[in-house]
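Visitor: Sequence and computational prediction follow.
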Amino acid sequence: MTKSEFAALHRPGDPLVLFNVWDAGSAVAVAKAGARAIATGSHSVAGAQGYADGEHMPFARLVETAQQIADAVDLPITIDMEAGYATNLADLGRNASALAHAGVIGCNLEDRLIRAGGLRAIDEQVERIAAVSAEGLFVNARTDIFLVPMKAGKDPNQVEMVHAAIERAAAYQRAGADCFFIPGLSDSDLIAQLCDNVALPVNVMRLPDMAHNAELARLGVARISYGGAPWHDAMAGVTAAAKAAFSHEG
């Protein structure tokens, strides 16, 4: 599948649903369930390798995982590369190229400052998006405007945050972004407002208090991600089964 064909899967009203995977085995399972594309989540991939999220896993491991997934499934693959595992544009471009050569068609690229906290300045993130786009990847430009406060226990469903996100979306589109990812935003009215004011396809991440997928489609969402939930659920099942097994020892 070409990048343009992958882009065509992102349709407001008929969103691409991505049930995020973490390795080749989970990718095969999700593909068999009827997926149109395969996507990883950084938290899940890192956790499956024994690392914490936040670019603690070596980038080489991420490329290796991407290659294993590409070898196992015949579907377009998009990889969460967090903030790119690079501080400068040259290294960022090389990392994007490595993923492309592993058989990846797209990536998530976030504007969070992973070590320092907060968000990158728009101008700086624009340069980074352009560097990744230049390597031929479909760039799902993620803004952490909503996720940062959500993780801090605050309500991210604020209209002023939506206005700030719309500003970033316009800049990211000019830089070559292909989709705009807004994890953390869950209010239906605010999602609809953002979709109405952003030219890029909009990607939301499923949260427990969100509307169902059909309603998200009606709001104009073009892509729905499940984030780390599938991995957490799978690991909870393994833990429960192991506890049951160990309880019968002896």
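Guide: Arrived safely.
Visitor: Please count neighbours and contacts with C-alpha atoms only from this point.
Guide: Will do.
Visitor: tell me which element Val63 is part of?
Guide: With elements taken from DSSP states H and E, the one containing Val63 is helix 59-72.
Visitor: Can you classify Ile145 as helix, strand or coil?
Guide: With DSSP: H, G, I helix; E, B strand; the rest coil as the basis, Ile145 sits in coil.
Visitor: just to revisit the earlier point, helices or strands next to the helix holding Val63 in the packing?
Guide: In terms of contacts (3 or more Cα pairs under 8 Å, 6 or more residues apart in numbering; DSSP states H and E), helix 59-72 is packed against helix 24-32, strand 77-80, helix 89-101.
Visitor: buried residues in it?
Guide: Judged by neighbour count using 16 or more other Cα atoms under 10 Å, the buried positions of helix 59-72 are Phe59, Leu62, Val63, Thr65, Ala66, Gln67, Gln68, Ile69, Ala70, Ala72.
Visitor: Neighbours of the residue nearest to the last one when sequence neighbours are not counted, how many?
Guide: So that's Ala72. For Ala72, ignoring the flanking residues on the chain, the nearest one in space by Cα to Cα, 6 or more residues apart in numbering is Ala24 at 6.0 Å. A count of nearby residues for Ala24, using other Cα atoms under 10 Å, gives 18.
Visitor: How about the contacts made by Ala24?
Guide: Thr65, Gln68, Ile69, Ala70, Ala72, Val73 (Cα atoms under 8 Å, 6 or more residues apart in numbering).
Visitor: And it, how far from Gly54?
Guide: Ala24 sits at a distance of 21 Å from Gly54 (criterion: Cα to Cα, to the nearest Å).
Visitor: Likewise for Asn213?
Guide: 28 Å.
Visitor: Could you say which of the helices and strands packed on helix 59-72 is packed most deeply?
Guide: strand 77-80 (a mean of 26; mean count of other Cα atoms under 10 Å).
Visitor: other SSEs contacting that one?
Guide: Looks like strand 77-80 contacts strand 38-39, helix 59-72, strand 106-110 (3+ Cα pairs under 8 Å, 6+ apart).
Visitor: and that strand, how far out from the chain's middle?
Guide: 7 Å (Cα atoms, centre = their mean, to the nearest Å).
Visitor: Check which residues of whatever helix or strand Gln193 lives in are buried.
Guide: Element membership for Gln193, per DSSP H and E: helix 188-197. For helix 188-197, burial by neighbour count (16+ other Cα under 10 Å) applies to Leu190, Ile191, Ala192, Gln193, Leu194, Cys195.
Visitor: try this one side by side with the last:
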Amino acid sequence: MLVLPNAWDATSAQIVVEAGFPVVATASNAVAAMLGYPDGEGAPWQEMFAAAGRIARAVPVPVTVDAEAGYGMQPRELVDRLLEIGAVGCNLEDTDHRTGGLVEAGAHARWLAAVRAAADDAGVPIVVNARVDAFLPPSGITGPDRVAEAVRRGRLYLEAGADCIYPIGVHRRDDLAALVAELPGPVNGNTGDELDLAALRELGVARVSYGPRFYYAAMAGLRSSVRGLLS
């Protein structure tokens, strides 16, 4: 099981590597916050990629970039930009940040297939972690329909060439177990109240990421320390 404590700048990435992790993953939420923008493609892609490039140059291990929904780029441009900054992997989500809700699954699968084709043409087997946002409130999907929709989308994305499926927002053990069982490929999970690392390993999760969790923990420590100066 690949465990990825996400980084947001060169220093946090170096800390991850020094701890012994073989890969660095960025977290768009944390990178955007560090730059002073909201998550959800609120930051200009140029600034997000510049920050990711600094991370890639700062560490001697592979870097995978949370590229949100691709910033409206055509697949070949996205692949070219990733390779320019030294990244060899990416998260790509199926939320439509412009109109709300989720991108139509078939259209997103075709876009992912074009990303895979562009990477093949470039001769670099970029790892695509396809995020499925059916469990997030903006999707408008509720109850057991979320598992069914995540499976439907995940299968389409795997067929399109994604390497891993990331059903973000899954908190219940039974839901994650169903997804691991029904998706014919690796699944990315997150830890939570019902899901520690041991539970994720037992369920067969292949990849674990933490998003902005460590960034917010670091900022909470800073907030507490500086407020303590005034007391």
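Guide: Cool, the structure landed. This one's a predicted model, so the numbers in the text were calculated from it and none came from an experiment.
Visitor: returning to what we had before: can you lay out the buried residues of helix 188-197 of structure 1 as a markdown table showing distance to Gly118 of structure 1?
Guide: As requested, the buried residues of helix 188-197 of structure 1 are exported to a markdown table (distance: Cα to Cα, whole Å):
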| residue | distance to Gly118 of structure 1 |
| --- | --- |
| Leu190 | 22 |
| Ile191 | 22 |
| Ala192 | 25 |
| Gln193 | 24 |
| Leu194 | 21 |
| Cys195 | 24 |
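Visitor: Now for those residues: which two are most distant?
Guide: Using Cα to Cα, those span at most 8.6 Å, a distance reached by Leu190 and Cys195.
Visitor: The aligned partner of Glu127 of structure 1 in structure 2: how many residues sit nearby?
Guide: Aligned against structure 2 by TM-score structural alignment, Glu127 of structure 1 finds its counterpart in Arg110. Residues lying near Arg110 of structure 2 (other Cα under 10 Å) number 16.
Visitor: So Arg110 of structure 2 belongs to a strand, correct?
Guide: No: looking at Arg110 of structure 2 with three-state DSSP, it is helix, so not inside a strand.
Visitor: my read: it touches Ala162, true?
Guide: No: with contact defined as Cα atoms under 8 Å, Arg110 of structure 2 does not count as touching Ala162 (11.0 Å).
Visitor: so how far is Leu176 of structure 2 from the equivalent of Val198 of structure 1 over in structure 2?
Guide: Here Val198 of structure 1 is matched to Leu183 in structure 2, going by TM-score structural alignment. Counting by Cα to Cα, the gap from Leu183 of structure 2 to Leu176 of structure 2 is 10 Å.
Visitor: Also Leu4 of structure 2?
Guide: 18 Å.
Visitor: So what does His97 of structure 2 match up with in structure 1?
Guide: Aligned partner of His97 of structure 2 by TM-score structural alignment: Ile114.
Visitor: Ignoring the adjacent residues along the chain, who's closest to that match?
Guide: Using Cα to Cα, 6+ apart, the nearest residue to Ile114 of structure 1 is Gly54, at 6.3 Å.
Visitor: Helix, strand, or coil at the equivalent of that neighbour over in structure 2?
Guide: Taking TM-score structural alignment for the superposition, Gly54 of structure 1 sits opposite Gly40 in structure 2. Of the three states, Gly40 of structure 2 takes coil under three-state DSSP.
Visitor: Contact partners for Gly40 of structure 2?
Guide: Gly40 of structure 2 touches Asn29, Glu68, His97, counting by Cα under 8 Å, 6+ apart.
Visitor: same deal with Val162 of structure 1?
Guide: So Val162 of structure 1 contacts Leu190, Leu194 (Cα under 8 Å, 6+ apart).
Visitor: One more: Ala56 of structure 2?
Guide: Counting by Cα under 8 Å, 6+ apart, Ala56 of structure 2 makes contact with Ala10, Pro62, Val63, Ile85, Gly86, Ala87.
Visitor: how close does the first one sit to Val17 of structure 2?
Guide: The reference is to Ala10 of structure 2. For Ala10 of structure 2, the distance to Val17 of structure 2 - Cα to Cα - is 11 Å.
Visitor: Can you find the partner of Glu18 of structure 2 in structure 1?
Guide: By TM-score structural alignment, Glu18 of structure 2 lines up with Lys32.
Visitor: if I look at Leu136 of structure 2, how far off is Asn91 of structure 2?
Guide: 16 Å.
Visitor: Those two: who's more crowded?
Guide: Asn91 (24 against 18).
Visitor: any idea how far the one residue sitting closest to the centre of structure 2 is from Val79 of structure 2?
Guide: In structure 2, the C-alpha nearest the mean C-alpha coordinate belongs to Asn91, at 4.1 Å (Cα atoms, centre = their mean). Distance of Asn91 of structure 2 to Val79 of structure 2, given as Cα to Cα: 12 Å.
Visitor: Please apply the same query to Val187 of structure 2.
Guide: Counting by Cα to Cα, the gap from Val187 of structure 2 to Val79 of structure 2 is 22 Å.
Visitor: now swap in Tyr210 of structure 2 and tell me
Guide: 24 Å.
Visitor: ditto for Met73 of structure 2
Guide: On the measure of Cα to Cα, Met73 of structure 2 and Val79 of structure 2 end up 9 Å apart.
Visitor: Likewise for Val16 of structure 2?
Guide: Taken as Cα to Cα, the span from Val16 of structure 2 to Val79 of structure 2 is 25 Å.
Visitor: for Arg213 of structure 2, same thing?
Guide: 27 Å.
Visitor: can I assume Trp8 of structure 2 is in contact with Val24?
Guide: No: the criterion here is Cα under 8 Å, and Trp8 of structure 2 misses it with Val24 at 9.8 Å.
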